[in-house]
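Visitor: Prediction below, plus the sequence it came from.
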Amino acid sequence: MRPLPSRAVVFDFFGTLTDPAAEQERRPAFAATAGVLGIDPDVFYTAMAGSFPQRIVGAYGDTAATLLAVAKACGASPTPATLEAAVRTHHAGAERVRRPREGALDTVGTLRRLGYRTGLLSDCSSELCEAWATTPYAPLIDVPVFSWRERRRKPDPALYATVAARLGVPANECWYVGDGGSREHDGARRAGMRPVLVTNVAYPGVAAFRTDPDGFIPPHKVDELSELPALLSYSGD
């Protein structure tokens, strides 16, 4: 049977809309925050990496509360002024890590002009949520859904149902586009969406930054987002 025409495209964020190579800047960004807090950067990085599953579901609260909790776990007791400075530094580092992928913003804009609704489904911590409105992505995404706000992480089926419901589009009329972390494509498939893998073949080594890699490989693939409008058109829309 011919698939239903799609009316929405839901994107992963990190490594999909963002520059995959920017993930290499996360450790230096954490080191800058550690410096403000007076914590050994390796100790701080280990604590931040280890707390990732909790941070992305809002277990620690906002960025200030998160940094305070992690600092205390590392044996530091920052003053309010130091914590405030650390939050500013941490947000600046997060901005570098989320720089846009080349052509990503243009591609999302093209899809909107073609009539697609656009959604986002991101496993993320507080920094992205707090800065979202000021990012260049915000005007192009109709419905952003963040794990930190929803207190759930991919591939929880509730997240896919949430983004589809807020888009006002049935899941079987949504594409899901991501680089394959967090078992996101299997989650999208189970939710009834049509998954697309962004292979990132031009970015060797970035697969090491994926968490919980997906065992399901979608039949639809693109190497770069700029190929996406043609793929969707070719696939029957």
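Guide: Nice, I can see it. This is a predicted model, so every value here is computed, not measured. Numbering: from 1, shown residues only.

Visitor: all contacts plus neighbour counts: C-alpha atoms, from now on.
Guide: Fine.

Visitor: contacts for the helix or strand containing Arg112?
Guide: Assigned by DSSP states H and E, Arg112 falls within helix 104-113. For helix 104-113, the external contacting residues (C-alpha atoms under 8 Å, 6 or more residues apart in numbering) are 17-18, 117-118, 136-137, 140, 225-226, 228-229.

Visitor: Just give the closest residue to Gly103, not the sequence neighbours.
Guide: Ser226 (6.5 Å; C-alpha to C-alpha, 6 or more residues apart in numbering).

Visitor: that older thread, just the buried positions in the helix holding Arg112, please.
Guide: Of all the residues in helix 104-113, those buried under the rule 16 or more other C-alpha atoms under 10 Å are 104-105, 107-109, 111-112.

Visitor: Now find how far off-centre whichever helix or strand comes after it is within its chain.
Guide: Proceeding N to C from helix 104-113, the next assigned helix or strand is strand 117-122, under DSSP H and E. Relative to the chain's own centre, strand 117-122 is displaced by 10 Å; criterion: C-alpha atoms, centre = their mean, to the nearest Å.

Visitor: And here is the other one:
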Amino acid sequence: MIKAVLFDLYETLITEWNGNQKKAVYSTDELGLNPKVFKIEWDNRRELRMNGIFPDHQSVLIDILNSHGKYSDPDVIEKVHQKRIWAKTVPFQQINSEVIELLARLKEKGIKIGLISNCAPEEVFSWSTSKLADYFDEVVFSYEVKVAKPSPEIYQTACNKLGVTPEESIFLGDGGSNELVGAAEAGLKAYHATWFLPEDYSNNIQGFPKLCSPLDLLNQVELAHH
């Protein structure tokens, strides 16, 4: 009996991409670091950003500049911060109608809806004002709970918040961060959301049922109900 569906956020409910182009691109040139160097430093801090060791985006920028012996001008930091907030808001402004329909229909069935997102604060700045937020019973952001997918702990935390067991729950995600394996190991039924993914990327992940459109999940919920 399925009582809850837990969703990933980026590339499952919303997408940052339009074909092979990002919808919103911003530069960090004001920081005075070579963009390639910045990207390496940024990626190196991914885990610490996701699990809340860095409290916010600004502290990451300051740490990167400090590691290169550069002064972090507060005005420059704030300018880059606001650009990132803007870039992360854009995907929330264009939500796929099938995603909304899926959430509405799950609600009608009395199924609880939860979110598990590996994220830093600025990446979900626009969550609470988005169309999505109203449908969700519980939200688990990795930076808030200080643990990220694929750790079984984050899935258990979400199930506890919803008052369900992992065995009564479905997890749906695009497969990033090894999240499908983590969900399955935590005891949830994991499904691969492929509707926003390029085919070659989708094919890299095997071993989980692939759903080509959001509404395909409804059939799985029905099957699991019986």
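Guide: Sure, I can see it. Remember, it's a predicted structure, so these values are computed and weren't measured experimentally.

Visitor: Could you quantify their similarity as a TM-score?
Guide: Overlay of the two chains. TM-score (TM-score structural alignment, normalised by the length of structure 2): 0.86; 224 aligned residues with a C-alpha RMSD of 2.6 Å.

Visitor: just to revisit the earlier point, start and end residues in structure 2 for the helix holding Arg112 of structure 1, please.
Guide: Aligned using TM-score structural alignment, helix 104-113 of structure 1 spans residues 99-108 in structure 2.

Visitor: So what does Gly173 of structure 2 match up with in structure 1?
Guide: Using TM-score structural alignment, Gly173 of structure 2 pairs with Gly178 in structure 1.

Visitor: Now do the closest residue in space to that match that isn't next to it in sequence: how many residues are near it, please.
Guide: Among residues not flanking Gly178 of structure 1 along the chain, Asp12 sits closest, at 4.8 Å (C-alpha to C-alpha, 6+ apart). By other C-alpha atoms under 10 Å, 24 other residues sit near Asp12 of structure 1.

Visitor: Please name the residues that touch Asp12 of structure 1.
Guide: Residues in contact with Asp12 of structure 1 (C-alpha under 8 Å, 6+ apart) are 120-122, 176-179.

Visitor: can you give me the strands in structure 2?
Guide: All strands of structure 2, identified by DSSP state E, fall at 4-7, 17-18, 21-22, 112-117, 138-141, 169-173, 189-193, 210-211.

Visitor: what about the second one, distance to the chain center?
Guide: In terms of C-alpha atoms, centre = their mean, the gap separating the centre of strand 17-18 of structure 2 from the centre of its chain is 15 Å.

Visitor: Structure 1: which residue goes with Glu138 of structure 2?
Guide: Glu138 of structure 2 maps onto Val143 in structure 1, by TM-score structural alignment.

Visitor: wait, isn't that match in contact with Ala165?
Guide: No. Shown here, Val143 of structure 1 and Ala165 do not form a contact pair, counting by C-alpha atoms under 8 Å, at 9.8 Å.

Visitor: Can I get the strands of structure 2 in JSON lines including distance to Asn204 of structure 2 and mean neighbour count?
Guide: Output for those, formatted as JSON lines (distance: least, C-alpha to C-alpha, whole Å; neighbours: other C-alpha atoms under 10 Å):
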{"stretch": "strand 4-7", "distance to Asn204 of structure 2": "20", "mean neighbour count": "25"}
{"stretch": "strand 17-18", "distance to Asn204 of structure 2": "18", "mean neighbour count": "13"}
{"stretch": "strand 21-22", "distance to Asn204 of structure 2": "20", "mean neighbour count": "10"}
{"stretch": "strand 112-117", "distance to Asn204 of structure 2": "21", "mean neighbour count": "22"}
{"stretch": "strand 138-141", "distance to Asn204 of structure 2": "26", "mean neighbour count": "20"}
{"stretch": "strand 169-173", "distance to Asn204 of structure 2": "14", "mean neighbour count": "27"}
{"stretch": "strand 189-193", "distance to Asn204 of structure 2": "11", "mean neighbour count": "24"}
{"stretch": "strand 210-211", "distance to Asn204 of structure 2": "12", "mean neighbour count": "20"}
